[in-house]
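K.L.:
I need the structure of the sequence given here:
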Amino acid sequence: MNILRFVVVCIFTLAASYEARGVARITGTIRDASGAAVSGAEVFLLTPALTTVAASRADAQGAFALEAPTAGNFVLLVRAPAFDEVRRPVVIVDGQPVRPIVIVLEVGALAEDVTVTASGESVDDLRRAAHPVNVINAEEIADRVKTVMAQAVESEAGVALQRTSPTMAGVFVRGLTGNKVNVFVDGVRYSNGAQRGGVSTFLDLLEPEAIETIEIVRGPSSAQYGSDALGGSIQFFSRPPSLGVQGGGRWRGWLTANAGSAHRTGGGSALLGYTGPTLGMTATVGGRGTGRVRTGGGIDSHAAVTRFLGVPSDLLMDERLPDTGFHQAGGAVRANWVPSANTQLVASYMRSAQDGGDRYDQLLGGDGNLISELNALSLDLFSLRLERAAVGPFDHLSLTYSLNSQREERVNQGGNGSRTATIGHEPERTTVHGAQASFTKTLSPRQTLTVGGDTYFERLTSDAFNVNPSNGAVSARRPRIPDNATFTQGGVYAQTTFDVAPDRLRLTGAARWGGARYRADAADSPAGSAPLWPSDSLDVADVTFRAAAVVTPNDSWSVLLSVSRGFRAPHMTDLGTLGLTGSGFEVAAPDVAGLNGTVGST
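P.N.:
Below is the predicted model:
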């Protein structure tokens, strides 16, 4: 944990220090489709992590001016009442003036999206991105989400949504899901080594009102985002606070309420934001209760009896499906403080809880178990990020510390219909401390370079037990993953982009060395019994890369040529799960080492 202490100390030390450096001036005009000036439009300059570094407001002639603290890649964001929001990439190079920018605002226009994830620490037009990327904005999230966050990806080209129960979902990217597609929130790794291979237990604990944008990178992206990015990577960005607009501090907010008949659902949300010269804050809170789901025509086409036996589901259950209701609530706060022109400090915290989400797919609608509960799910996600301009030879430095704690309890009773069968309880909590660093340099108006690294220290705790329903006797049982198992993963990377012909040919390259370490100790088994699991360990590492060329003959179409290599380290779930599972019978690697066995088809 010494690395984490070092990162936190560096964040506060650099935030407190300040040395004035030169700035770049960005000017431009804002007009509507008829050519008339749009006065009063708000203009923000954001980093690729969506941190505000400068803000301004258009004057009566629609003119604006911003002072950028350093060279680098930025997002220019323009907002005005009754007009669609506009985002433009801006590249600033030391000692070179920025050409005036003309922004045309339209009503109901097709958005020209930019992406901040296709090439890591850079901002790209979607047409020129080195990866195919889906960008889902806040309005689309609000329109699509009825009960859970995963619904935001519905109708997106190139991805598919799988929901095996009302609270669990998986997003398929390039035919892969689960622990083959990693998930980030504000650049911090959200998925962990305890994640299962299929649908995610915790994806839907993200509250939709707290999220501003979702980006889905399609295709292997391990060179940028590390282990598990085989199918791609999903990035959630929380609502960034605004700051720096002239006119002093001001407050804003909204309240929403919703209800639905299909799920008998109801809920609401609220947002409160503060904008000041050097401090901005956004806080959201929301919750919902969902009743039993009614499928089309009252028949569940996914029910096991309907799929396999052709028996209409309403012969065995009500038209409103049993075990499909749940309730959830959560909140988030994000603050952005600018202690100096070159320094931004961003802190964010998310907390959510969910309960009552039974596994319908393992109950009457699927496997036929008597009990299959998901109880007391909770998420605590905290991050503290320092962004510093003009650090040594680099234009931009980012240091991040994060704490991600995810808790669940699964309760199951199979027993082939016997109410006296053992009831198994598997409470577990995975706690992850993370540290990240990246350095970015704009080498020329055509080329940027980013180097960095990250590491995540994970620990899982679980005190699984069985309950005899006949007499209430409690006995220890082997948890899904050994109690106190640890998993450490991370790596170092470098990436660059080069515009051979501006707006016509761009080359992108990235390379990463990454590795992981797993440890489980038999001595951590419950006292007074034989070890419930063997001691086990594994160390793995590999090199991944990506090279891409984007050819844009004209503004109407582009051609993307890409070659990449993915990497996925075995997880705690892969290595720690033993015995009979839903996907087969698992054995520990040390138990079969040297037996010349065959794994799969290899």
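
K.L.:
use CA for all of it now, contacts and neighbours both
P.N.:
Fine.

K.L.:
could you pull out the helices for this structure?
P.N.:
For the chain, the helices defined by DSSP state H cover 2-16, 138-144, 222-225, 304-309, 572-576, 589-592.

K.L.:
redo those helices as CSV? Include distance to residue 402 and mean neighbour count.
P.N.:
Shown next, in CSV, are those (distance: least, C-alpha to C-alpha, whole Å; neighbours: other C-alpha atoms under 10 Å):
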stretch, distance to residue 402, mean neighbour count
helix 2-16, 9, 14
helix 138-144, 24, 15
helix 222-225, 16, 28
helix 304-309, 42, 15
helix 572-576, 20, 22
helix 589-592, 32, 11
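
K.L.:
output those helices in CSV; the columns should cover distance to residue 531.
P.N.:
Listed next are those as CSV, based on distance: least, C-alpha to C-alpha, whole Å:
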stretch, distance to residue 531
helix 2-16, 31
helix 138-144, 48
helix 222-225, 37
helix 304-309, 38
helix 572-576, 14
helix 589-592, 14
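
K.L.:
next, the second sequence, to be compared with the first:
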Amino acid sequence: MQKHFLTILLIAISIPVFAQNLGGKVFNQITKASLSGVNIKLEGSTSYAFASDDNGLFLKELSPGRYRIKASRVGYETYTILIELKAGQFLDLQIPLVETINSLSEIEVVSASRRNTSSLKLPFASSVLSRPSQSENIPRSTPESLSIIPGVFVQKTNHGGGSPFIRGLTGNQTLMLVDGIRMNNSTFRYGPNQYLNTVDPFSIDKIEVLRGSGSVQYGSDAMGGVIQVFTKDPGFSKSTNFKGSVSARYGSGNMEKSGSSEFVYSSSKLVFSGVLGLKNFGDLIGGDTTGRQSPSGYSESDASLKLKLKLSERAEISIANQFVQQNDVDVFHKVRLENFKINKMGVQGRNLSYVKFRMLQSSRLLNEINITGSLNNTIEERNNQKNSSFITGFERDKVSSSNLSAEIFSTLSSYWTANSGMEYYSDKINSIRNNTNSQSGALTTLRGLYPNNSSYLNTSLYSLHHLELAGFNAELGLRYNWLKASIFDKDLGDLQVSPGAFVWNTGLNYTLKDHHVYVSLNTGYRAPNIDDMGTLGIVDFRYELPSYALKPEKSYNSELGYKYAFKNLTLGAALYRNKMIDLITRIQTTQIIDGYKVYKKENTEQALIKGVEGFLGWQASKNFSFDMFTSFNHGQNLSKSEPLRRVPPFNGNISMKYKMTRLYVKGELAWADKQGRLAQGDRDDNRIPRNGTPGWKVLNIYSGYSFGKAHLKLSAQNLFNVDYRTHGSGINAVGRSLWMNVQYNL
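P.N.:
Have a look, this model is predicted:
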């Protein structure tokens, strides 16, 4: 791999430097402030996509001809202009953007089609959240930031977790990506997990959520949808430039004391940037009757570094490392409800390193080439001790995931573009477990939760095609996936399993002025992983045995949607139906081990989720705006004639905001109905009340003020001190509290 990479790098360096003939600046039309990270798309004989730098500037070399330029950024209306570039001419553009409420306005999204595409013209449902650490809601963690996105419901098993549900599905039935690289590995478990919490919100530029689609675009696990995190990616600048900022956050009752710093060094050929942070989260204080929930706090350290080199005007390389480590993450409900003196994740973390090479070409067939190589190491350590027991248990799971992928973009005609590629992922699992007797000092070594030294290979080929003609936009895609699991179990023997899956999707959007109607059909799948096949031990409130004779889960999602965006009003709605077959489910056996019921997984069930979601945004005046969304899912286990497990209740969010140049005030009402439709598995889950999770309504107030280079944000949450939890959570949500964030730009 290293030899091939060096060859590619040498070829890229040998590409001649072209003269720059297009440049300009993007800025806020009212304040005249420069806007960084603006997506700029050029459509002509060939298509290009890039972003403005931290000074709002951009430079490009283009062939002479006519181009349509679109500039878009979350929070602003899309700017469109037609230009004609002549030979020997340098064109300097000044692009003013106008702020908008942007519930749906024509921003460019990547995740739905693996390329920059207008959100209005896509036959899929997608949402974008820009820079969560700087948003008005100042969310504590990355999962919690998603609570304001339609169709997403966030469950928290513990304070150090946060598992987003997309249209009723979570865990290994939804896919999470960071900068286009899979977070999901072969040990991701069914049901809620904590992994998205290992992404530092201060390092994020934007989060895209694709609902109801994703297996064709990104592979296994995307049965409910895709959550893709894009980390901050500063652009090159004309001259040498250095910028930085420091941030501090505090939550009342010592619920948070955090600090973060950011720096960017940029020049015409090099960019080096980083985000460093330390966080200390105290015990979460619940509502009026719960109070302090101890133990639930934890500490965290973060580092995100990125280096970009411009090899030529048409080629660049990016090298990045992301490190997050969380310590002593207590599982509150285990200590409170299951007779544990200690039950915590001693360490949970992620260390991702990657190299990305990007090259633009003048060829229609090879318009753009992207090559990525990465290594992602995750770790989870678990410590436990029962009350009145001398035995302390220790478990550690490490997964090393390496990746190599290549993608090409083609402009096949004036109305037909495509991107095709190959992805290869390889997981290596290290899993250990031991018990220590504090009286005798004896150490007993046991089999880990997963078979030690097992491996998992995941290889895919895909091709996505995009057609645009006379108001119609069509999306067509195919993917084939080969998988190979090699499980080495000293007790149960060695095994190799090689499942495969073929999926396709299609969608059609029709635009008539400001109205957009779409229909789509997406097939999805989730291949059985090491967690499905090799788990042996206690998981949540049950004991699991390995299951080797498994095949992929499959889904068939159909959707009908409508989008509208004109001047001060945006709205949208979608009806969807997701039929799932060959679901891998836990089947209870007659055994009891260590007081826990014993389960084994089988492909035994079919299920159906039907739902509706809608949202509306209204810019009532220059300073006042109104937003709302609702989401409803009805999940049914067709095999058992009972409700599907953990389906979120009817929920929504209503907010009103008053904003001036330096000041904003926002009121938010978040709510959820009671969820009384329970599967037997829900009734067996000690995190869910006997008669279901009660409904709740919570009022929050957010405000902020900017003075010079300093920015102050205040958040007053749960003003009426309601005692509540989101359905399926193991800990109650925060009670009445005050949060403060201060940022100073150097």
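
K.L.:
ok, back up a step: which one of the helices of structure 1 lies closest to residue 282 of structure 1?
P.N.:
helix 138-144 (14.7 Å; C-alpha to C-alpha).

K.L.:
returning to that earlier point: which one of the helices of structure 1 lies nearest to residue 377 of structure 1?
P.N.:
helix 572-576 (18.3 Å).

K.L.:
aligned to residue 326 of structure 1, what sits in structure 2?
P.N.:
Under the alignment (TM-score structural alignment), residue 326 of structure 1 pairs with residue 298 in structure 2.

K.L.:
again, but for residue 191 of structure 1
P.N.:
Aligned by TM-score structural alignment, residue 191 of structure 1 pairs with residue 184 of structure 2.

K.L.:
how about the contacts made by its match?
P.N.:
172, 175, 176, 177, 221 (C-alpha atoms under 8 Å, 6 or more residues apart in numbering).

K.L.:
ok so, going back, nearest to residue 208 of structure 1, of the helices of structure 1?
P.N.:
That would be helix 138-144 among the helices of structure 1, by C-alpha to C-alpha, at 6.9 Å.

K.L.:
where along the stretch 351-500 of structure 1 do the strands fall?
P.N.:
Counting by DSSP state E, counting those that start in this stretch, the stretch 351-500 of structure 1 has strands at residues 371-391, 394-413, 423-444, 447-462, 465-467, 474-476, 485-501.

K.L.:
now the stretch 201-350 of structure 1
P.N.:
Going by DSSP E, counting those that start in this stretch, the stretch 201-350 of structure 1 shows strands at 211-218, 232-238, 250-260, 265-275, 279-290, 326-340, 343-355.

K.L.:
got a markdown table for these, with distance to residue 584 of structure 1 and mean neighbour count too?
P.N.:
Below are the strands of the stretch 201-350 of structure 1 laid out as a markdown table (distance: least, C-alpha to C-alpha, whole Å; neighbours: other C-alpha under 10 Å):
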| stretch | distance to residue 584 of structure 1 | mean neighbour count |
| --- | --- | --- |
| strand 211-218 | 30 | 22 |
| strand 232-238 | 26 | 23 |
| strand 250-260 | 39 | 12 |
| strand 265-275 | 37 | 19 |
| strand 279-290 | 33 | 22 |
| strand 326-340 | 30 | 22 |
| strand 343-355 | 29 | 21 |
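
K.L.:
include distance to residue 413 of structure 1 when you put those into TSV, please.
P.N.:
As requested, the strands of the stretch 201-350 of structure 1 are exported to TSV (distance: least, C-alpha to C-alpha, whole Å):
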stretch	distance to residue 413 of structure 1
strand 211-218	37
strand 232-238	34
strand 250-260	32
strand 265-275	28
strand 279-290	24
strand 326-340	20
strand 343-355	18
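
K.L.:
for residue 501 of structure 1, which of those strands is the nearest?
P.N.:
Short answer: strand 211-218, nearest of the strands of the stretch 201-350 of structure 1 by C-alpha to C-alpha, at 24.6 Å.

K.L.:
and the residue nearest to residue 224 of structure 1 when sequence neighbours are not counted, how far is that from residue 219 of structure 1?
P.N.:
Residue nearest to residue 224 of structure 1 in three dimensions, not counting chain neighbours: residue 120, with 6.1 Å by C-alpha to C-alpha, 6 or more residues apart in numbering. Distance from residue 120 of structure 1 to residue 219 of structure 1, counting by C-alpha to C-alpha, to the nearest Å: 14 Å.
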